[in-house]
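Visitor: Pasting the sequence and the predicted coordinates here, then a few questions.
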Amino acid sequence: MSELPKFAYDADPPHRDLPPLLLVHGLLVDRRVWEGNAALSERFRVIRVDLPAHGASPAPVTPHQARPKSIAAGLEAVRAELGIDRWHLCGQSFGAAMTLRYAIDFPDRCLCHVFTNANGAWREPWSDAYRRSHEALVADVKARGHDAIARMPYHPRLARRFDPEVRDALAAAADAIDPAGLALLLQEATPRMSVRSELDRLTVPTMLVNGLRERRFQPTRDWLAQACPDMRIVDLAGGHSINVDCPAAFNAAVAGFLSPISGA
């Protein structure tokens, strides 16, 4: 058995010689979360993966497979499989933590990096109370499976600003997630995904596209502006899933940042 997770993905054809762009979604959705960003394929060769246990990707079966470093290494295997030398990265929510991990571990394979609101990627060391709460969540998903998933506060069915058709499709994706695989991701990846202590290792040109309406992320946004003045920050009038809330503005921000560097 491979110690790396496997990813289902779709990739635009390479025949137009466009710079490649990897898109990595967050928890409880799948690669369809990027459907509103299809216009990026006019400027980039877009590769959309499903996270382990999501969409068509198999669930992790060992703790090692579910850890951020292994997920980043699995994404690196996708790059090699596609014969791509270097690519742009864009991560959404939990996926942002994974692309940040990749950018730190494989900087020579990165052109630029874009990420969205992701408090977990920058969280300070957990308090005992927070750790106990998280352990209770993992135990609940293990014990009650889809019933527990349906009650998670970031289940897509609760996304008030999503187009109803998009919300329904992503809610169906959440309902199809492998509960044991999700529990393993929560158990193994979430406690290890903060890169706050490794900010000095983030040498890839990076941009945050910030959803201003997610109030709890704004202190992290302001800290990043101070701690990493070279990081570009674009603020948009949307929430946590800013690529879904404001697709046209998100697409313009991403293309505007990546294109001068890649020549797209």
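Guide: It's in. Numbers count the residues shown, from 1 in each chain.

Visitor: going forward, measure contacts between C-alpha atoms and count neighbours the same way
Guide: OK.

Visitor: Break down the stretch 151-264 of the chain into its helices, ranges please.
Guide: For the stretch 151-264 of the chain, the helices defined by DSSP state H, counting those that start in this stretch occupy 164-175, 179-188, 218-227, 242-245, 247-262.

Visitor: residue nearest the centroid of the chain?
Guide: Per CA atoms, centre = their mean, the C-alpha nearest to the average position across the chain is that of G95, at 1.4 Å.

Visitor: Okay, and that one sits in which element?
Guide: Taking DSSP states H and E as the definition, one finds G95 inside helix 94-105.

Visitor: just checking, next helix/strand downstream of that helix?
Guide: Using DSSP H and E, the helix or strand that directly follows helix 94-105 along the chain is strand 110-116.

Visitor: quick check: angle from that following strand to helix 94-105?
Guide: For the pair strand 110-116 and helix 94-105, the angle between their directions (axes from the mean of the first three to the mean of the last three CA atoms, to 10 degrees) equals 150 degrees.

Visitor: In terms of secondary structure, what does strand 110-116 contact?
Guide: On a contact count with 3 or more CA pairs under 8 Å, 6 or more residues apart in numbering; DSSP states H and E, strand 110-116 meets strand 87-91, helix 94-105, strand 206-211, helix 247-262.

Visitor: which stretch among the ones you listed comes nearest S70?
Guide: Ranking the helices and strands packed on strand 110-116 by their distance to S70 (criterion: CA to CA) puts helix 94-105 first, at 9.7 Å.

Visitor: dropping in the other structure now:
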Amino acid sequence: MNDTNFFEARDGIRLAWRERGEGRPLLLLHGLFSNAEVNWIKFGTADRIAAEGYRVIMPDLRVHGASDAPHDAAHYPPDVLVDDLRDLIAHLGLDRFDLGGFSLGARTSVRAVVGGVAPERLILGGMGLAGLSGWQRRGDFFRRAIAEYDSAKRGDDTWMAIQFMKTMKVDRVAAGHLLNSFTDTPPEALAAITMPTLVVCGEDDQDNGSAPELAATLADARLTTIPGTHMSSVTEPALGEAIASFLAA
């Protein structure tokens, strides 16, 4: 069954989203080089949350999944993914809603809140404090993965990221432009995050720094540790359980 929906962003680019369930809206943003299907649907996370009475709305971010991946750099201004999120919220006419994401989705959620988007609750998965304030280091790694796409060998530090890019059929030109649109969030800017926030991270996931440090920085955060690494934690039923438990509290 094809349950993919489409809307047009402010720059005319066609973007996709998928949904599960009915009830209170929850927007969930996937990680870099992933998509809504892999991050939220495939391993049951979306259905677990929907079972609690939520309308789970999951966009494919620009350059990912069924969404467009334009090659013109003009389509990638700073924080373009926040613009896209605002456009989806407006397209769906959402007023009261919750927001969350994993990895890049968590970064984008934070950038959105700092920029004035006002979810009632926030979920930050696979994210630590350094992943918000020190993007350039991670950005350089992914730029190198794109550059080494055809030359990396098993055992190289970029090997696994490249294999994931190949599996997901990532458009490298568009991905390079998108990486350049990401911006840092200094710790002092996190003062804007005053709503109840779930910080959920794999016990072996340090890819984006320390999740406990991030939780300690936020005004009203709950930290939950689940099994897994950065790559494997999204496959764990514990991810959906943690989010469902947070939303029910």
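Guide: Yep, it's here. Here the structure is a predicted model, which means the values were calculated and not measured.

Visitor: circling back: could I get the helices and strands packed on strand 110-116 of the first structure in a markdown table, plus columns for distance to V234 of the first structure?
Guide: Conversion of these to a markdown table gives the following (distance: least, CA to CA, whole Å):
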| stretch | distance to V234 of the first structure |
| --- | --- |
| strand 87-91 | 14 |
| helix 94-105 | 15 |
| strand 206-211 | 5 |
| helix 247-262 | 7 |
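
Visitor: Of the helices of the stretch 151-264 of the first structure, which is nearest A38 of the first structure?
Guide: Taking these one by one with CA to CA, helix 247-262 is closest: 8.7 Å.

Visitor: Return the set of buried residues in the closest one.
Guide: By neighbour count with 16 or more other CA atoms under 10 Å, helix 247-262 of the first structure contains the buried residues 247, 249-251, 253-255, 257-258, 262.

Visitor: distance between it and the chain's centre?
Guide: On the basis of CA atoms, centre = their mean, to the nearest Å, helix 247-262 of the first structure is displaced by 17 Å from the centre of the chain it belongs to.

Visitor: How about stretch 144-161 of the first structure?
Guide: The chain centre lies 18 Å from the centre of stretch 144-161 of the first structure; the measure is CA atoms, centre = their mean.

Visitor: Next: stretch 216-231 of the first structure.
Guide: Mean C-alpha position of stretch 216-231 of the first structure versus that of the full chain (CA atoms, centre = their mean) differs by 18 Å.

Visitor: With stretch 30-38 of the first structure instead?
Guide: Averaged over its C-alpha atoms, stretch 30-38 of the first structure has a centre that lies 12 Å from its chain's centre (CA atoms, centre = their mean).

Visitor: which residues touch that stretch?
Guide: The contact list for stretch 30-38 of the first structure (CA atoms under 8 Å, 6 or more residues apart in numbering) reads 9, 23-25, 48-51, 54-55, 166, 170, 173-174, 243-244, 247-248, 250-251.

Visitor: Okay, buried residues for it please.
Guide: Buried residues in stretch 30-38 of the first structure, counting neighbours by 16+ other CA under 10 Å, are found at 30-34, 36-37.

Visitor: Quick check: strands, which of these are part of them?
Guide: Applying DSSP state E to those, no entry is found in strands.

Visitor: Quick one: those residues as JSON lines, columns for distance to Y130 of the first structure too.
Guide: Listed next are these as JSON lines, based on distance: CA to CA, whole Å:
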{"residue": "D30", "distance to Y130 of the first structure": "27"}
{"residue": "R31", "distance to Y130 of the first structure": "29"}
{"residue": "R32", "distance to Y130 of the first structure": "31"}
{"residue": "V33", "distance to Y130 of the first structure": "29"}
{"residue": "W34", "distance to Y130 of the first structure": "31"}
{"residue": "G36", "distance to Y130 of the first structure": "34"}
{"residue": "N37", "distance to Y130 of the first structure": "34"}
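
Visitor: Great, nothing more from me.
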